[in-house]
Structures are given as C-alpha cells and as structure tokens.
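Chemist: sequence isn't available, so here's the structure alone:
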C-alpha cells in the first residue's frame, strides 16, 4: 500500500487489515526517518530502487513475508498472523512509491497506489502542522524545473507569478500557498 504522505494509505491499510486472514505490519519498511526500519538501515532518504543490492533485496523479501521484526509496531493489526502461511500481509509504506516495480519483482507483492486530490493532501498537511519537504524529492525529479512546463517554457502558474484567484492557462485557480500575494 503506497501513495503520497497524507493520501489515505493508513486508513485504507487498516480497513483492508480487518478482512479475515490479513495482518498489517505497522511500520513503513522504507521509511528512513527517526526510529523506522529504513530497509534494514540501508536507506537515508526517499529512494527509487531500480536494482536493489543483495542486502536490500533480502530485507524486502523478509519485510513483505512478515519475517522482519523491525517492521512491526503498535500501529499494526493482527501482527501475529503476518508470517503464517495462507496469510495476507498488508505493508503500508508511502516511501515505497518510487520503488514499486522493483518491490513487485523481488517480492511478488501486489501494489496498491492510493491517490488523493493534492489540495486535500495539503489541507491535511496543514491540519497536522506539517510542511512538505520538496528538497527530499529533488534527486528524483529527472531534470524538470518546477517553474517550467514540459516544453521548457516558463509556467507562471507554477512559478507563483499570478495573483490569487486568477485562472491559469490550464484552468487552475491559485489559492493559498501557491499565490503571489505581493501583487
């Protein structure tokens, strides 16, 4: 189960874990923050695994089979069932979003991508008192500048050069943090 933070991955994971024969790990195996597992200590930030090394592949297999104690926490549900045969283990991890093809190849897991409207996610961030750290994702941008459209021309809507409430070329009405309030 993956998706952007605050997109509903926890809610949907907990809902799915109420089905018979399921378990939810509780920790995010690829989360490098604080006391999380960070793929057995092999990660230090958001990662796009394309060709995991041996340690990472073993850690992924253990985590997705329920054999890694580091992925269990008080946020899980029916964790005792995780490593049992014929159990479905639900692994919730927003940090796995960029690595789903490699995770599927190594573990055979069926990825579920949760999508939530970006505006609703930002409202949720504000409610939690969080601020998105865009710098974390910079290494994964593939050379696209946030104020440029795919054709290379400047996009004033993204660059924040339009006034609040003014409609962009794409029909987006800018509100909140995206507005340039100085005009």
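Modeler: Yep, it's here. Note that the coordinates shown come from a computational prediction; the quantities given were computed from them, not determined experimentally.
Chemist: contacts and neighbour counts: CA atoms only from here.
Modeler: Noted.
Chemist: now for the helix or strand that contains residue 106, which elements pack on it?
Modeler: Element membership of residue 106, judged by DSSP states H and E, is helix 100-107. Applying 3 or more C-alpha pairs under 8 Å, 6 or more residues apart in numbering; DSSP states H and E, one finds that helix 100-107 contacts helix 54-65.
Chemist: and the helix it packs on with helix 100-107, angle?
Modeler: Per axes from the mean of the first three to the mean of the last three C-alpha atoms, to 10 degrees, the angle that helix 54-65 makes with helix 100-107 is 80 degrees.
Chemist: another structure for you, compare them:
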C-alpha cells in the first residue's frame, strides 16, 4: 500500500511561504538535488497538490516539453515531474486540469484512501501550506520529510499552526546539506 509523505522545506522559524503566499525556494546545490529532489522523485508514484502550487508547478515544468530554452528543460528530472500522475485538491478548479492530473474535492481522507490502494510509489505532497496543514490536521501523512533552511523569515505562512491534535513521530534520518539546510525524516507512530 502506498504511503502519503509530506515533503516540504521551511525556514528555521517554520515558514513555508512568504506573507502573500510567495514561493521562497531553498538555496540550490548538488546535495539538495541528490538528497532532496532526487530522493523524493525516485520514490514518488503520485504527486499531491493544492490549487495554487499545482498551477505554479504546471506552468514551470510543462514548459520543458515544448520549450528547450525554458529553465525546466535543463533540469534532469523534468521528465519525471511531467510524467507522474497528480491529484489536485481544489474546490475552485473545474474540468480537466491537464498535466496528467485529476481533481479531488473536500474529502481529503477519502481521496487519500483511494490513492493509497492503487499503484506503487509514495503519495508525495510537497506543496501548498493550506493543503499541508489540512493533511496534518486530518493525520493523513505516514511520513514527514522536512528540509529546514538556514534562514529566519519573521513572517509568512507556517507549515504547522496551532489547533491540531498531538501526533507522535519517530526520527528515522537526519542529513546536513552543503547549503546549511538539514533534512529531517520522520515516520508517524501509529498504535
């Protein structure tokens, strides 16, 4: 059975996006490509997105298929990003979202249960602070893979907001990267 993995980067003070939801990427390096993106994409069987993050990623990665001068075309795993099936959790998108994606509505638990039962590889959720917080509140991730970046943002959208039930996790891996970021990999302890 597939496992849902929450895979996100955040600042040391816990922010995953700027105050207006702006994307704040980590410093890039060979370590980040190998131990962050490469690790995740070799295990991913399906990508999970919120609407905003989906539209952002679709615009970036899909260009690799039609524009050899696009920034995405030079990324070694662009083909994987375009090939993997995707589910978008949105109540505002309608019709076929394209980019090998399908839509899911408000029933997070039901959609995840259905996705866990089919296919192979991890269900990788790596974008959208609101969707990530909804997944945490519903206790859906079986794993948390977080990259903590060496900066303090002071404001923005946090990954973990007050109000969800206590969750017990077990650290299974930690890795310092050449950028000063640290990857923390936790498994959800379930009784």
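Modeler: That came through, no problem. Source: prediction; values computed, not measured.
Chemist: any idea what the TM-score is?
Modeler: The TM-score (TM-score structural alignment, normalised by the length of the first structure) is 0.33; 93 aligned residues with a C-alpha RMSD of 4.4 Å.
Chemist: list the buried residues for the helix holding residue 106 of the first structure?
Modeler: 100, 101, 102, 103, 106, 107 (16 or more other C-alpha atoms under 10 Å).
Chemist: now distance to residue 158 of the first structure too, for those, in a markdown table please.
Modeler: Shown next, in a markdown table, are the buried residues of helix 100-107 of the first structure (distance: C-alpha to C-alpha, whole Å):
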| residue | distance to residue 158 of the first structure |
| --- | --- |
| 100 | 28 |
| 101 | 30 |
| 102 | 32 |
| 103 | 33 |
| 106 | 37 |
| 107 | 38 |
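Chemist: out of those, who's nearest residue 38 of the first structure?
Modeler: Residue 38 of the first structure has its nearest neighbour among the buried residues of helix 100-107 of the first structure in residue 103, at 14.4 Å by C-alpha to C-alpha.
Chemist: just checking, that closest one touches residue 60?
Modeler: Yes - under the criterion of C-alpha atoms under 8 Å, residue 103 of the first structure makes contact with residue 60 at 7.2 Å.
Chemist: before we move on, the earlier item: which among the buried residues of helix 100-107 of the first structure gets closest to residue 118 of the first structure?
Modeler: Set against residue 118 of the first structure, the nearest of the buried residues of helix 100-107 of the first structure by C-alpha to C-alpha is residue 100 (20.6 Å).
Chemist: I'd like to know how many residues surround residue 119 of the first structure.
Modeler: Residue 119 of the first structure is flanked by 11 other residues according to other C-alpha atoms under 10 Å.
Chemist: residue boundaries of the helices in the second structure?
Modeler: Using DSSP state H, the helices found in the second structure span residues 30-32, 39-43, 51-61, 63-66, 78-83, 108-117, 129-137.
Chemist: and residue 47 of the second structure, how far from residue 102 of the second structure?
Modeler: Per C-alpha to C-alpha, to the nearest Å, residue 47 of the second structure is found 11 Å from residue 102 of the second structure.
Chemist: again with residue 146 of the second structure
Modeler: From residue 146 of the second structure to residue 102 of the second structure the distance is 26 Å (C-alpha to C-alpha).
Chemist: who's more crowded, these two?
Modeler: Shown here are residue 146 of the second structure and residue 102; by other C-alpha under 10 Å, residue 146 has more neighbours (19 against 16).
Chemist: wait, what's in contact with that one?
Modeler: Contact analysis of residue 146 of the second structure by C-alpha atoms under 8 Å, 6 or more residues apart in numbering lists 6, 7, 8, 9, 10, 183, 184, 185.
Chemist: list the residues that contact residue 123 of the second structure.
Modeler: Residues counted as contacts of residue 123 of the second structure (C-alpha under 8 Å, 6+ apart) are 2, 3, 4, 5, 44, 45, 46, 47, 48, 115, 116.
Chemist: highest neighbour count among those residues?
Modeler: Within those, most neighbours by other C-alpha under 10 Å means residue 48, with 27 neighbours.
Chemist: that residue contacts residue 125, correct?
Modeler: Yes - with contacts counted by C-alpha under 8 Å, residue 48 of the second structure reaches residue 125, the gap being 4.7 Å.
Chemist: picking up where we left off before, could you dump the contacts of residue 123 of the second structure to a markdown table with distance to residue 66 of the second structure?
Modeler: Output for those, formatted as a markdown table (distance: C-alpha to C-alpha, whole Å):
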| residue | distance to residue 66 of the second structure |
| --- | --- |
| 2 | 32 |
| 3 | 33 |
| 4 | 31 |
| 5 | 30 |
| 44 | 24 |
| 45 | 24 |
| 46 | 23 |
| 47 | 22 |
| 48 | 24 |
| 115 | 30 |
| 116 | 32 |
